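Chemist: Fold the following.
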Amino acid sequence: MAGLDEHGDEGRPAGRRSRLLKTAGLTLAALLVLGAGAAGWVYWQLDDNITGVDINSALGDDRPPRALVTPSAGASASPLPSGALNILVLGSDSRDGAENRELGGGEGGSARSDTAMVVHLDAGRTAATVVSIPRDTLVTRPSCPLESGGESAETYGAMFNSAYTVGGPVCAVKTVETLTGVRMDHYLEIDFSGFADLVDALGGVTVTTEEDIDDDQSHLRLDAGTHHLDGEQALGLVRTRHGIGDGSDLGRIELQHTLVKALLERISALGLLTDVARLYDVADAVTGSLTTDTGLDSLGELIELGRSLHGLSADDVTTVTMPVVPAPSDRNRVVADEPEAGELWESLR
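Modeler: The predicted model follows:
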């Protein structure tokens, strides 16, 4: 064939061709090793971001029973989890770090649970119920183990969000379980800066408000209508209470439910699994400000939970608020409205 001889392709000496092929092979091998190393480094970095708290060991056996899981017939050897699950999700107003303080975390002192939601995943993971607990709810705060040793005293008529201040995630979980009689299988907490970073990593979120918002404390001003919010504005929305309705926590919870649905729609629309760069940004934003129980404190465990929810859409999620009435002792506070509240929690067991 023209241009070819015994020396190799296009007259190139066979030895030189061999050296070039060897060099190319070594280069490819090096790139593969570097790529695998980079992927390992990224996984390690994201995994190392997560803070874990051993809630199960701290609380022991004095807790509501776990939900019974019935294996489905014909399940594969290693199926994704599909049983019912209850997760306590807290948004904390942490004072740690300049960014949190700039976003309204305040100066000094302990963090509080600014937002509290019990997320119930139905068996099969095809539907979910999100139940918000108003932070102004007066509850019985049980005796909780303290990081410094010993235990806090049981307190009647305590503000719900004081549990986190007193005993962190452990006391928050124990207080919710005492209030609801429902076992919290997992715990997730994200702070102000982490939430804002998450929304920014998603490219913002679109919400529709039914009334004008003008709240000096959350620093949010919006006309009624549809808006595309960045992270700081979205954080302002979930913290707004004085600029809407009667200024109570109940109006603020309605805005939070609106944003939950909007975030689910945004995540579904993005197709994160096909956008590696954005997936990394989102994962970095979430894990960098995330505290979980030790059952979810690795990237692998979080990924498995996320994969088990792949069929869940915003339309499959119901958002409600624990039924409450004004507290007899303080009209600015609320207490659980029984028997309605008890019936709601019973449906999640």
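
Chemist: Could you use CA atoms for every contact and neighbour count after this?
Modeler: Noted.

Chemist: following the helix or strand in which Ala163 is found, which helix or strand shows up next?
Modeler: When elements are assigned from DSSP states H and E, Ala163 belongs to helix 162-180. For helix 162-180, the succeeding helix or strand toward the C-terminus, using DSSP H and E, is strand 186-191.

Chemist: now that following strand against helix 162-180, angle please.
Modeler: Counting by axes from the mean of the first three to the mean of the last three CA atoms, to 10 degrees, strand 186-191 lies at 150 degrees to helix 162-180.

Chemist: got a list of contacts for strand 186-191?
Modeler: 86-94, 100, 169, 173, 286, 289-293, 295-296 (CA atoms under 8 Å, 6 or more residues apart in numbering).

Chemist: any idea how far Ile303 lies from Leu90?
Modeler: With distances taken as CA to CA, to the nearest Å, Ile303 is found 20 Å from Leu90.

Chemist: quick one more, to check against the first:
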Amino acid sequence: MPDAISSSAHTADRSAAVRFRRALTLTAMTLVMPGSAQVVAGNRRVGRLAIRVWLTVIALAVAAVIVYLFSRATLFTLLTDGWVMRPLRLLLIVGAVAWAGLLIDAWRLGAPHDLRRGHRAVVAGLNGALCIGVAATMILASQTVSAQQKLIGSVTGSGAASKAAEGTAADGRYNVLLLGGDSGKGRVGLRPDSINVASIDAETGRTVLVGLPRNLQNVPFPEGTVMHEQFPDGFSCETDCYLNGVNTWANDHADLFDTKHPGMDATVEAVEETTGLDIGYYAIINMNGFANLVDALGGVTLDVKERTAIGGIGAPVTGYIKEGRRHLTGRQVTWYARSRVDNDDYSRMGRQKCIMTEMLGQLSPQKVLTKLDAIADSAESFFETSIPQGDVGAFLDLALKARKEKVSSVSIVPPQVNTSDPDFDKVRRMVQQAVAKSEGTYSSNGVRNATLSPLAKPKITVEGADPRKDPRRANQSDDLEKAC
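Modeler: You can find the predicted model right below:
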């Protein structure tokens, strides 16, 4: 009799173990291939439908990987297109609910009422955790898509996709005008005190930053334009007719222009004629909102070359950013970019270039994705660009290329250029040579078969200071990372 009881108990244990393994297997099958548990032990029609959907998702994922390997820009363009993002967001939400429902059904098919109490608790806990995990992951992905859609929609231009989306550009380069300034109380519109052109090689992403001082005088305009008719000998008047005043003058005389954005169009024309570069796009950064972006990204680490004042532009100095390698908040980065107390505009230009270079290197795609909601919330208040939404994919691809390449810099500043009486032929030659060096086509005999004599690189010297700690070094550099 004892042997019979022992044999019966052993059989019951083995049966309980089999039921436990079966319940776990059904849950695992649903996790790996949704619908497979239903095909084996439940509603086969539902199971087959779920498997077909899952295989379609896998096929699309494989296709995306193939496209990424052969044309990364094409994939980015698809993933930033509103017609793709909207249904994708909806599918992620529906998928989250459906997958969680299949997991719950797999738990039911595992006959939890036939399991022992301990086994039942394990299966229920595992199934519940998977339901929450799968649903939360897909809902989070849906929110990320929504934030991306909001971000792109709020800052990009409304024009149609240009040649950038097709992977081509004039002379193999994309030239983007980057403007930074302040708008707010006591100011009409945004005054662009930071003026740079990012000239990006379409193939490699190698970038040249061309810095233009705000106080550049007598800037020329292309023939046939309204501004050239008004200022045939260059932008000059009694007071404040600097490069950064072109925007204000054109907006104040909007009746002369047949355009919605006279100030911006006139500024682009001035920069094109000054540098010899064809500007395809512009981006405007409002420094008053820029701090929010930096804070959303968790701050930026910079090598502070010189003690820099916080405040002092129409307000008292409230503190200083000390020298050294420091992790700065949004407010500190903003003042590091704009302050010219105890230094000058040209020092500020160098600091601004270093900020752009460091942010390019520190903002990985993973970091941006994890902060996308915060970036989207802050972007509308500080950033605007004419880049059409259809070109965003191409520029994301360029950004990833640029992160791996050196960034070089040329600035139209003294002693190379007298900003009050500029030699614009020399200015254009400086830009040509900087671009040619970045492309590896420059030689001591000139630039791309041009009969232009090479320019000597200016020596930066500051009396009583270590030249390596002078931010102005970043204005003329073949490798901004080293200069910064």
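
Chemist: quick one on the thing from earlier: of Ile303 and Leu90 of the first structure, who's got more company?
Modeler: Neighbour totals were compared for Ile303 of the first structure and Leu90, and Leu90 leads with 23 against 12 (other CA atoms under 10 Å).

Chemist: so which helix or strand takes in the aligned partner of the more buried one in the second structure?
Modeler: Taking TM-score structural alignment, Leu90 of the first structure has Leu179 as its aligned residue in the second structure. Assigned by DSSP H and E, Leu179 of the second structure falls within strand 173-182.

Chemist: helices and strands around that strand, which ones?
Modeler: Where contact means 3 or more CA pairs under 8 Å, 6 or more residues apart in numbering; DSSP states H and E, strand 173-182 of the second structure is packed against strand 191-201, strand 281-286, helix 287-296.

Chemist: which part of the first structure lines up with the first one?
Modeler: Mapped onto the first structure with TM-score structural alignment as the criterion, strand 191-201 of the second structure occupies residues 112-122.

Chemist: how far out from the middle of the chain is the matching stretch?
Modeler: 9 Å (CA atoms, centre = their mean, to the nearest Å).

Chemist: go on, stretch 329-349 of the second structure?
Modeler: Averaged over its C-alpha atoms, stretch 329-349 of the second structure has a centre that lies 22 Å from its chain's centre (CA atoms, centre = their mean).

Chemist: try stretch 364-377 of the second structure
Modeler: Distance, centroid of stretch 364-377 of the second structure to centroid of chain: 9 Å (CA atoms, centre = their mean).

Chemist: can you map out the helices along the stretch 201-349 of the first structure?
Modeler: In the stretch 201-349 of the first structure, helices defined by DSSP state H, counting those that start in this stretch lie at 231-239, 249-270, 276-287, 299-308, 340-346, listed in chain order.

Chemist: distance of Leu363 of the second structure from Arg403 of the second structure?
Modeler: 9 Å.

Chemist: quick one: which of these two has more around it?
Modeler: Higher neighbour count among Leu363 of the second structure and Arg403: Arg403, with 20 against 14, using other CA under 10 Å.

Chemist: how about the more buried one, what's its match in the first structure?
Modeler: Residue pairing (TM-score structural alignment): Arg403 of the second structure is matched to Ser313 of the first structure.

Chemist: from the helices of the stretch 201-349 of the first structure, which stretch is densest packed?
Modeler: helix 231-239 (a mean of 23; mean count of other CA atoms under 10 Å).

Chemist: That one vs the second structure, average distance?
Modeler: Once fitted to the second structure, helix 231-239 of the first structure is off its aligned match by 0.8 Å on average (mean CA distance after the TM-score superposition for the first structure).

Chemist: That helix maps to which residues in the second structure?
Modeler: Matched against the second structure by TM-score structural alignment, helix 231-239 of the first structure falls on residues 330-338.

Chemist: Show residues contacting the matching stretch.
Modeler: Under CA under 8 Å, 6+ apart, the answer for stretch 330-338 of the second structure is 287-288, 290-295, 299-300, 308-311, 321, 348-349, 351-352, 355.

Chemist: By how much does the strand holding Leu179 of the second structure deviate from the first structure on average?
Modeler: Following the fit onto the first structure, the mean deviation recorded for strand 173-182 of the second structure is 1.0 Å by mean CA distance after the TM-score superposition for the first structure.
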